[in-house]
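Peer 1: No sequence on hand, only this structure:
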């Protein structure tokens, strides 16, 4: 393979969860070199299976230096990072220089922060920000039922309710998921994330979560309307399945092509064992419910 044909080296800025490693594995399988920069306090130690470095959340100069030293031409920002308070960030020299911009981006919500950061890295440092789905399309949820268990009529109605709720909070840049049961919204995702929301649902009185001995209610995950799709797509994986099952819910419905899915085969097996469904929602299904 000539130098001109060689795939562009991929830098991965890793937040929490399994997706950074799943992406690195997919990129390497496709013939790409990868270098992972783990965000301290967020990324998992598993990233150390790959060439890597660790940086603090305010060390922007060190972050960019590492990417350039490693000759990373494409960069993916992936994995949630708890939004820090400005007072808790310990910036390096470049971090201090851009702190006023970061403060402005943060006032525009999560999507505004990610848009601002992406534009800054591209326009001022010549890096190309790409989405995980551009590197590995098989990490996206397919438009299909992944499990042997399928939603029943009551589940379909709850999916409709949760779609409308999730689109509403997404339009306000609040969150990317909600839970509905018997036509009632039980929980909305905000800054705490999906796992914490599902823990809250599991702690609700049993009569709110369905009949005793029966699974009722659904989790719906959607991207925010108009969001920057190269970063911060919703994600589901084994932990999501485990927490949905623990909350007594009947299943998961996620936006096909707009939700990252970590190891679809393992997710399907775990969901089948738990007796819950996992469904990829088509754009047509989402649009119909939104009306």
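Peer 2: Arrived safely. Everything numeric here is computed off the predicted structure, so don't read it as measured data.
Peer 1: alpha carbons only for contacts and neighbour counts from here, please
Peer 2: Will do.
Peer 1: Distance of residue 188 relative to residue 6?
Peer 2: Per C-alpha to C-alpha, to the nearest Å, residue 188 is found 44 Å from residue 6.
Peer 1: Compare the two (neighbour count), which wins?
Peer 2: Shown here are residue 188 and residue 6; by other C-alpha atoms under 10 Å, residue 188 has more neighbours (23 against 11).
Peer 1: Next up, the contacts around the more buried one.
Peer 2: 165, 166, 169, 175, 177, 178, 179, 197 (C-alpha atoms under 8 Å, 6 or more residues apart in numbering).
Peer 1: Could you check which helix or strand contains residue 248?
Peer 2: Using DSSP states H and E, residue 248 falls within no helix or strand.
Peer 1: so residue 198 touches residue 247, yeah?
Peer 2: Yes. Between residue 198 and residue 247 a contact is recorded at 6.6 Å, counting by C-alpha atoms under 8 Å.
Peer 1: the more surrounded of those two?
Peer 2: Neighbour count, other C-alpha under 10 Å: between residue 198 and residue 247, residue 198 has more, with 27 against 22.
Peer 1: Excluding residues flanking it in the chain, which one is nearest that one?
Peer 2: Nearest residue to residue 198, sequence neighbours excluded (C-alpha to C-alpha, 6 or more residues apart in numbering): residue 243, at 6.1 Å.
Peer 1: ok, and here's another one to check against it:
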């Protein structure tokens, strides 16, 4: 992919994804203007034109920074804890309050409304996966071990359950053991959901997918070394992710960690097969 033209604002949540995006943009001659709630900018600053820290979510501040710096494009990447929208709403700026008050707070509707708000202000939202195309999970075996038949049966069952939960805008990931649902991801995020499973089952598979009508410009499911470590601690043995619609961060490290732990990593379509 060639370097995007013009300045870009990067709304950077937690995790490695926004750092990798900033680094790629810097290497292509377009270091982003980073707007972030992160407590530190040590990892982002070397790759950024500027870093703007926010104490609270502020869509209006993002728009003002974009206009002040002549940026007409924006990328949203990284995890922002959803609980922040329930904290001190009186401190939010008018644009943020208007979006929150007019939109259901499920992830799909909320993120879509945020994108629409930026586009009304003349700011285009870019699909970040195009900057990291080699991070998209392919179909089939991704590590050294393929799933066992028992694990594949749980993967298939998990995908069937997700086909029901995903249109309701929750349950992007699920843990299944012996065709029983152990845990479903909600607001806490995948790794925290996995963490609950050690005490509940001590075994099982993780299946992670996205709803069919989800906008590929933002909120693509991601996994990485942290996912594998959470699975190891919980005793889970197989990670199935949706091929072509999941980013694997630090793929070499992720697959090496999975191999060392004996965890199978498998890319599936919506109807997985062995």
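Peer 2: Alright, I've got the coordinates. All values derive from a computational prediction rather than experimental measurement.
Peer 1: re earlier: so what corresponds to the residue nearest to residue 198 of the first structure in the second structure?
Peer 2: Using TM-score structural alignment as the criterion, residue 243 of the first structure maps onto residue 230 of the second structure.
Peer 1: Show me what the longest helix seen in the first structure packs onto, helices and strands only.
Peer 2: Counting residues, the longest helix found in the first structure (DSSP state H) is helix 153-171. Other elements packing on helix 153-171 of the first structure under the criterion 3 or more C-alpha pairs under 8 Å, 6 or more residues apart in numbering; DSSP states H and E are strand 177-181, strand 184-188, strand 218-221, helix 283-290.
Peer 1: and the helix or strand hosting residue 51 of the second structure, which residues are buried?
Peer 2: Assigned by DSSP H and E, residue 51 of the second structure belongs to strand 50-53. Buried residues in strand 50-53 of the second structure, counted by 16 or more other C-alpha atoms under 10 Å: 50, 51.
Peer 1: check contacts around the residue mapped onto residue 159 of the first structure from the second structure.
Peer 2: Matched across to the second structure, residue 159 of the first structure falls on residue 155, judged by TM-score structural alignment. Applying C-alpha under 8 Å, 6+ apart to residue 155 of the second structure gives the contacts 176, 205, 206, 207, 240, 272.
Peer 1: follow-up on the earlier one: what's in contact with the helix or strand just after the strand holding residue 51 of the second structure?
Peer 2: Once the chain leaves strand 50-53 of the second structure, the next helix or strand it forms, by DSSP H and E, is helix 59-68. Contacts with helix 59-68 of the second structure, where a contact means C-alpha under 8 Å, 6+ apart, come from 8, 9, 35, 72, 93, 94, 95, 96, 114, 118, 121, 123.
Peer 1: Would you check which pair of those residues lies furthest apart?
Peer 2: 8 and 94 (23.3 Å; C-alpha to C-alpha).
Peer 1: So for these two, which sits in the more crowded spot?
Peer 2: residue 8 (27 against 13).
Peer 1: where do the strands sit along the first structure?
Peer 2: Taking DSSP state E as the criterion, the first structure carries its strands at 10-14, 34-39, 52-55, 74-78, 128-129, 177-181, 184-188, 218-221, 235-236, 251-255, 260-261, 277-281.
Peer 1: Deepest in the core, which of these is it.
Peer 2: When you average the neighbours per residue for each of the strands of the first structure (mean count of other C-alpha atoms under 10 Å), strand 218-221 leads with a mean of 30.
Peer 1: Alignment lookup: residue 29 of the first structure to the second structure.
Peer 2: Checking TM-score structural alignment: residue 29 of the first structure goes with residue 27.
Peer 1: Can you say which of the helices and strands packed on helix 153-171 of the first structure is nearest to residue 59 of the first structure?
Peer 2: That would be strand 177-181 among these, by C-alpha to C-alpha, at 31.0 Å.
Peer 1: Onto which residues of the second structure does the closest one map?
Peer 2: Counting by TM-score structural alignment, strand 177-181 of the first structure sits on residues 173-177 of the second structure.
Peer 1: compared with the first structure, how much does that stretch deviate?
Peer 2: For stretch 173-177 of the second structure, the mean deviation from the first structure after alignment is 0.6 Å (mean C-alpha distance after the TM-score superposition for the first structure).
Peer 1: what's the distance between that stretch and the middle of its chain?
Peer 2: 18 Å (C-alpha atoms, centre = their mean, to the nearest Å).
Peer 1: Same check on stretch 247-260 of the first structure?
Peer 2: 12 Å.
Peer 1: ditto for stretch 252-269 of the first structure
Peer 2: 11 Å.
Peer 1: how many neighbours does residue 57 of the first structure have?
Peer 2: Per other C-alpha under 10 Å, the neighbour tally for residue 57 of the first structure reads 21.
Peer 1: any idea what it aligns with in the second structure?
Peer 2: Using TM-score structural alignment, residue 57 of the first structure lines up with residue 56 in the second structure.
Peer 1: Now do its match against residue 37 of the second structure, distance only.
Peer 2: The value you get for residue 56 of the second structure to residue 37 of the second structure, if C-alpha to C-alpha is used, is 7 Å.
Peer 1: What of residue 265 of the second structure?
Peer 2: From residue 265 of the second structure over to residue 37 of the second structure (counting by C-alpha to C-alpha), the distance is 32 Å.
Peer 1: Could you do residue 141 of the second structure as well?
Peer 2: Between residue 141 of the second structure and residue 37 of the second structure the computed distance is 36 Å (C-alpha to C-alpha).
Peer 1: Likewise for residue 137 of the second structure?
Peer 2: For residue 137 of the second structure relative to residue 37 of the second structure (C-alpha to C-alpha), the value is 28 Å.
Peer 1: Where do the helices of the stretch 1-150 of the first structure begin and end?
Peer 2: 19-29, 60-69, 93-107, 109-125, 132-135 (DSSP state H, counting those that start in this stretch).
Peer 1: What residues in the second structure pair up with the shortest one?
Peer 2: So the one you mean is helix 132-135 of the first structure. Counting by TM-score structural alignment, helix 132-135 of the first structure corresponds to 128-131 in the second structure.
Peer 1: now the angle between strand 251-255 and the longest helix of the first structure, please.
Peer 2: 40 degrees (axes from the mean of the first three to the mean of the last three C-alpha atoms, to 10 degrees).
Peer 1: List of residues touching stretch 259-269 of the second structure?
Peer 2: 137-147, 228, 232, 236-243, 255, 258.
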